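Q: only geometry, no sequence info:
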């Protein structure tokens, strides 16, 4: 009888644990991710080999249940964020994922442009339309357009940029109808929508936020297989790996080099979130050098947070502050070969 009682109690407890693990709290938890070598991910046609390696670093981010929340509370290098700190207001899970993947796509374009410009190789762009990032509740696009839709024509017109697209639509009047030609999961559709006045800007529109969909054209060609890695924080390290494959001089000097930071079209390196977790990931992967955004010496910069974490975990990894792509290249050119 006692054994049956214990078995029944165990089963009930297991069911409670299982069910409660699917109950999500209004928080996200981030924790150290991985440091991943970029040479297998990035391939420049007929590119040069390297003796060391450049690595991107990631954090693992997910919705918190009661167990992951409790563990994060007790962990020094896990962070808890309220949903509003991660996702935009009224942003769905799908819209959030689309936004993260687009940020990664944008960082790829900026990394390629930065590296090819530095190498003195011309670039060009093919414009394909605009991507829908978000759909505003209560506006005409709700239920008609989705995050990830590619709009490539408006009223039969093609455009050279999202600015031209917005200018065309905002030049119409409230109540006018526009016809969008969209590509959704490689299926072409036409969607006709009336225009309304947007509360935020006062302009007319259908209630979407959007970004350019364009391809960069370069020779030699470059392929970046980032799979499902989202966000813009790998852009800077992408640019280093691309440039290193474009030029005969091996800038790794035989070292495993990790880092993080956004990159813009002018080669400026921007701050990211989760620098502490990325330092831990890089140290575990055996990196000897880590590039951290310096933010022009700000007291709360990524670089200062990285140095503090490196001291806490007693790593021998050298933390290098950088503000621009050119600064990183200069450091590497002066680095003594291993």
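A: Good, I have the coordinates. Everything numeric in this text was worked out from a predicted model, so none of it was measured. Numbering: from 1, shown residues only.
Q: CA only for contacts and neighbour counts going forward, please
A: OK.
Q: what segments of the stretch 201-338 of the chain are strands?
A: 204-205, 208-218, 222-224, 256-259, 262-263, 269-270, 289-293, 318-322 (DSSP state E, counting those that start in this stretch).
Q: here's the one I want to compare it with:
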């Protein structure tokens, strides 16, 4: 082969490799994340120490859409999963908006965990309502371009707004073509936005502002509790947060000296909800040496998180025991039944 042909071949190969890295496909990548011990993350003032560990588990998620090389790798790598973009993002949502939404869901999850744990431990809990946060803005509606993810709405037509329920009730009494004035706070700046009530693109018989929202609620508790999760997002650590806080608040040690991982959302009623990525979390917990994994049972559904967790644990050949959980009470009863590690 001549020198010129070799150079041409090298240039062509370089272009192909660069192209495979640059071209983005409409998928995101999910993969096993990590298992984090919660006692360094959650600190109840004067709380009891534990011999074992409660651990939250995470899913590794690509920050952007995958390139061709990553796509091909995910097709053959074990426990790597390609997720269609429409399943990861609200329609029209940017990566930055998605990241913010995940972080805010984590904040909400922490507040729920604190409230549930303190109330169960018979400690006082006080709430302060500050309005609502915008979690997403729907394409094709008047709010798009006027409201942004992260805006805090604290007044509607100059009336103080405390919660998402109040907002939904107020807007529900308006009709197509009506205008509503929202007082918002955005990055420290207060402003007013006029929004026209319009039909939802996917549900033309329904009208609204065109946002999803969540109540901005602060919780005041004694003793104080500090939670530092850095940039971890999502609501799926609710169960494990609640157990860690409750364990620090009360006498005794629910861990019994074991490494206890798990996942599941937590409601104010103490109900444990399903999450995404259970397969990846089982891999993460096994890698961290967990003895038990608490998995949402979804009232015994055949396609529950628990069922998928058991299947993955069997594939891995792990000694980690998978425990079905529907409520916080289920989790506590199970932990109380475990013998102390010798």
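A: Received, thanks. Keep in mind that this is a model prediction, so the values were computed, not measured.
Q: need the strands of the stretch 201-338 of structure 1 in a markdown table (columns: mean neighbour count and distance to residue 82 of structure 1).
A: Below are the strands of the stretch 201-338 of structure 1 laid out as a markdown table (neighbours: other CA atoms under 10 Å; distance: least, CA to CA, whole Å):
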| stretch | mean neighbour count | distance to residue 82 of structure 1 |
| --- | --- | --- |
| strand 204-205 | 24 | 31 |
| strand 208-218 | 17 | 23 |
| strand 222-224 | 16 | 32 |
| strand 256-259 | 25 | 26 |
| strand 262-263 | 27 | 23 |
| strand 269-270 | 24 | 23 |
| strand 289-293 | 25 | 25 |
| strand 318-322 | 19 | 30 |
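Q: what's the closest of the ones you listed to residue 170 of structure 1?
A: strand 204-205 (5.1 Å; CA to CA).
Q: quick one: the closest one to structure 2 mean distance?
A: Once fitted to structure 2, strand 204-205 of structure 1 is off its aligned match by 4.0 Å on average (mean CA distance after the TM-score superposition for structure 1).
Q: and that strand, what does it pack against?
A: Applying 3 or more CA pairs under 8 Å, 6 or more residues apart in numbering; DSSP states H and E, we find strand 204-205 of structure 1 packed against helix 162-170, strand 196-197.
Q: distance of the closest residue to residue 132 of structure 2 other than its chain neighbours from residue 133 of structure 2?
A: Excluding its sequence neighbours, the residue lying closest to residue 132 of structure 2 (CA to CA, 6 or more residues apart in numbering) is residue 215, at 4.3 Å. According to CA to CA, to the nearest Å, residue 215 of structure 2 stands 6 Å off from residue 133 of structure 2.
Q: kindly report the same for residue 340 of structure 2.
A: From residue 340 of structure 2 to residue 133 of structure 2 the distance is 44 Å (CA to CA).
Q: of those two, which one has the most company?
A: Each of residue 340 of structure 2 and residue 133 has its neighbours counted (other CA atoms under 10 Å); residue 133 has more, 26 against 13.
Q: wait, is that one part of a strand?
A: Yes. Counting by DSSP: H, G, I helix; E, B strand; the rest coil, one finds residue 133 of structure 2 located in a strand.
Q: ok, it touching residue 211?
A: No. The criterion here is CA atoms under 8 Å, and residue 133 of structure 2 misses it with residue 211 at 9.8 Å.
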